[in-house]
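Engineer: the sequence and its predicted three-dimensional model are supplied below.
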Amino acid sequence: MKKRILLLFGIISVFLLLAGCTEVNKPITAESTGFWNEYIVYPLSWLIVHMADWLGGSFGLSLIVVTIIIRTIILPLMIKQTKSSKAMQALQPEMEALKKKYSSKDQKTQQLLQQETMALFQKHGVNPMAGCFPLIVQMPILIGFYHAISRTRAIAQDNFLWFDLGDKDPYYILPIVAGITTFIQQKMMMAGQTNQNPQMAMMLWMMPIMIVIFALNFPAALSLYWVVGNIFTIVQTYFIKGPELRAPATGKAGGAKK
């Protein structure tokens, strides 16, 4: 879990570095060169612009549709993340047993604990880092969105609902909604695990707070992308983990009947 937290901070650091330092003020066109421009920023810019043409000139609607398209493309990774989360939850009793077995803090015992834990993961085909894969995939897309919006004048100058796509949300509604939906998404993904793992409980609160901080300082279009993506993931997680999410409530109801 500590490795996942360090990886998360590493990804966020790269995001901040690239968002602030990579040709952010240079317009993106078909003539832009470099891997980053040619294969990530310009394709996103082109897709958003052409989708807006098909949707009557609304770049806000275009961003929503493009976000759904992208989330649908990476849906297999998201499903894998959800299944990995469920598998990790199922292994919690065995992992707790191993921790009790190797409770000594000396180095040799801790090495044995790590070996036994990895063997347990391999036995059940669980990758503890699988939960980070969707985030790793999404970060270049998120940075690409930032550059596409900032470097495509037509997108940055358009408005949608109450906000300008290229500016911060003046009423802070999108950042707050982004944080709330991130919390709901995390809560659903970690259902049943936070009580057993304090580090997961910390992540449950840490991620939404960081998203709100980002959303307060970046163009509203990025918050729109994050909110739509979160809603997509919440619906997806509900259908995948629905019975599991409803189980506690059912159990309470059953207990009341008795």
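Structural biologist: Cool, got the structure. Numbers count the residues shown, from 1 in each chain.
Engineer: alpha carbons only for contacts and neighbour counts from here, please
Structural biologist: Will do.
Engineer: what helix or strand is the residue lying closest to residue 160 once chain neighbours are set aside on?
Structural biologist: Using CA to CA, 6 or more residues apart in numbering and skipping residues adjacent in sequence, the residue nearest residue 160 is residue 60, 5.3 Å away. Take DSSP states H and E as the rule and residue 60 turns out to sit in helix 59-73.
Engineer: buried ones in that helix, by neighbour count?
Structural biologist: Residues of helix 59-73 classed as buried by neighbour count (16 or more other CA atoms under 10 Å): 59, 60, 61, 62, 63, 64, 65, 66, 67, 68, 71.
Engineer: next up, a second structure to put side by side with the first:
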Amino acid sequence: MNDKFRSMIILLLTTVLLSGCTEINEPITKDSTGVWNELIVYPLSWLMVETAQFFGEPLGYGLSIILITVLIRLAILPLMIKQIKSTKAMQVIQPELAKLQEKYKSKDAITRQKLQQERLLLMEKYNINPMAGCLPLFIQMPILLGFYQAIMRTEELKGNSFIWFELASPDPYFLLPILAGVSTFIQQKVMTKGQEGNPQIVMMLWLMPVMIIIFSLYLPSALPLYWIVGNIFSIIQSYFIQTPEIINITTQPAVAGRTGGRKK
């Protein structure tokens, strides 16, 4: 299990425990108490209601969710850019990582520790932050779960439809879950281009869309709508972040000056 996947599980469990202290069936209002309600759920609920009223019926709440998704993505855009650059930089050093894995292919604890140390040194050499790929996740997971509760606990949302589906209920035609899964696959494919030989990457490439589809079958349609819009945003931003910029950075070792000019 790679570090990013492990971090995702730990963060998900932590956030679920934090949000689990609130009653999911209790309507969210300005009088709701608790840190989770006051800082996450109610602000998202308030923003959703106010934006929907601005757009008006009958598509107000759907457009509100789309706008909020775009605003969230814009807010974390600097972190997402770092994530994409880190991912593309990792693609550049894949041949060197493969050599390390071949050199330290033994499964004993000491060899695995040496492999990890060499990997960290290699990433430091090319100025790659291993945590850059996890930062957007740490920001998005509480927001996603908070948005889920805001949708479930906002009374004004119930009964409102957008195109063919009710936002507070699962899509009866299963089109939204499929779109969410397909867009997740495309987004993952774009983000992991050049890493097709990594078994963990391949596993996540297929596992994440399947998980999204399964969740979307039972969750309110507002959540897969959020995922679809977010995935489209990620695909577009990946297109505009050019690989040559990353290559120019990563192919020049950041610690070249530390070698002291040693000659072989």
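Structural biologist: Perfect, thanks for sending it. Keep in mind that this is a model prediction, so the values were computed, not measured.
Engineer: which part of structure 2 matches the helix holding residue 60 of structure 1?
Structural biologist: Mapped onto structure 2 with TM-score structural alignment as the criterion, helix 59-73 of structure 1 occupies residues 61-75.
Engineer: what are the boundaries of the helices in the stretch 1-150 of structure 1?
Structural biologist: Assigned by DSSP state H, counting those that start in this stretch, the stretch 1-150 of structure 1 shows helices spanning 2-21, 35-36, 42-54, 59-73, 75-101, 107-124, 133-151.
Engineer: and those helices: which comes nearest residue 211 of structure 1?
Structural biologist: Among those, helix 2-21 comes nearest to residue 211 of structure 1, with 10.3 Å by CA to CA.
Engineer: what is the closest one packed up against?
Structural biologist: Packed against helix 2-21 of structure 1 by the contact rule (3 or more CA pairs under 8 Å, 6 or more residues apart in numbering; DSSP states H and E) you find helix 133-151.
Engineer: what helices or strands is the helix or strand just after the helix it packs on leaning on?
Structural biologist: Sequence order places helix 153-156 as the next helix or strand after helix 133-151 of structure 1, per DSSP H and E. Using 3+ CA pairs under 8 Å, 6+ apart, the elements in contact with helix 153-156 of structure 1 are helix 133-151.
Engineer: can you tell me what part of structure 2 the helix it packs on aligns to?
Structural biologist: By TM-score structural alignment, helix 133-151 of structure 1 lines up with residues 135-153 in structure 2.
Engineer: superposed on structure 1, what's the mean shift for the matching stretch?
Structural biologist: Following the fit onto structure 1, the mean deviation recorded for stretch 135-153 of structure 2 is 1.2 Å by mean CA distance after the TM-score superposition for structure 1.
Engineer: give me the buried positions along that stretch.
Structural biologist: For stretch 135-153 of structure 2, a neighbour-count test (16+ other CA under 10 Å) marks 135-137, 141-153 as buried.
Engineer: show residues contacting that stretch.
Structural biologist: Residues outside stretch 135-153 of structure 2 that contact it (CA atoms under 8 Å, 6 or more residues apart in numbering) are 8, 11-12, 15-16, 19, 24-28, 36, 40-42, 44-45, 76, 79-80, 83, 157, 168, 220, 222-223.
Engineer: quick check, central residue of structure 2?
Structural biologist: For structure 2, the residue sitting closest to the mean C-alpha position, by CA atoms, centre = their mean, is residue 137 at 4.7 Å.
Engineer: and for residue 185 of structure 2, the neighbour number?
Structural biologist: 21 (other CA atoms under 10 Å).
Engineer: SS state for it?
Structural biologist: The three-state label given to residue 185 of structure 2 by DSSP: H, G, I helix; E, B strand; the rest coil is helix.
Engineer: what residue in structure 1 is paired with it?
Structural biologist: By TM-score structural alignment, residue 185 of structure 2 lines up with residue 183.
Engineer: isn't its match right up against residue 208?
Structural biologist: Yes: using CA atoms under 8 Å, residue 183 of structure 1 is in contact with residue 208, at 5.5 Å.
Engineer: so how far is residue 64 of structure 2 from the closest residue to residue 60 of structure 2 other than its chain neighbours?
Structural biologist: Nearest-residue entry for residue 60 of structure 2: residue 52, 4.2 Å, with adjacent residues in sequence omitted and distances by CA to CA, 6+ apart. Distance of residue 52 of structure 2 to residue 64 of structure 2, given as CA to CA, to the nearest Å: 5 Å.
Engineer: do residue 2 of structure 2 as well
Structural biologist: From residue 2 of structure 2 to residue 64 of structure 2 the distance is 36 Å (CA to CA).
Engineer: then residue 25 of structure 2?
Structural biologist: From residue 25 of structure 2 to residue 64 of structure 2 the distance is 22 Å (CA to CA).
Engineer: which residues does the match of residue 185 of structure 2 contact?
Structural biologist: Residue 183 of structure 1 neighbours (CA under 8 Å, 6+ apart): 204, 205, 207, 208.
Engineer: does the third one really touch residue 181, like I thought?
Structural biologist: Which is residue 207 of structure 1. No: the criterion here is CA under 8 Å, and residue 207 of structure 1 misses it with residue 181 at 10.9 Å.
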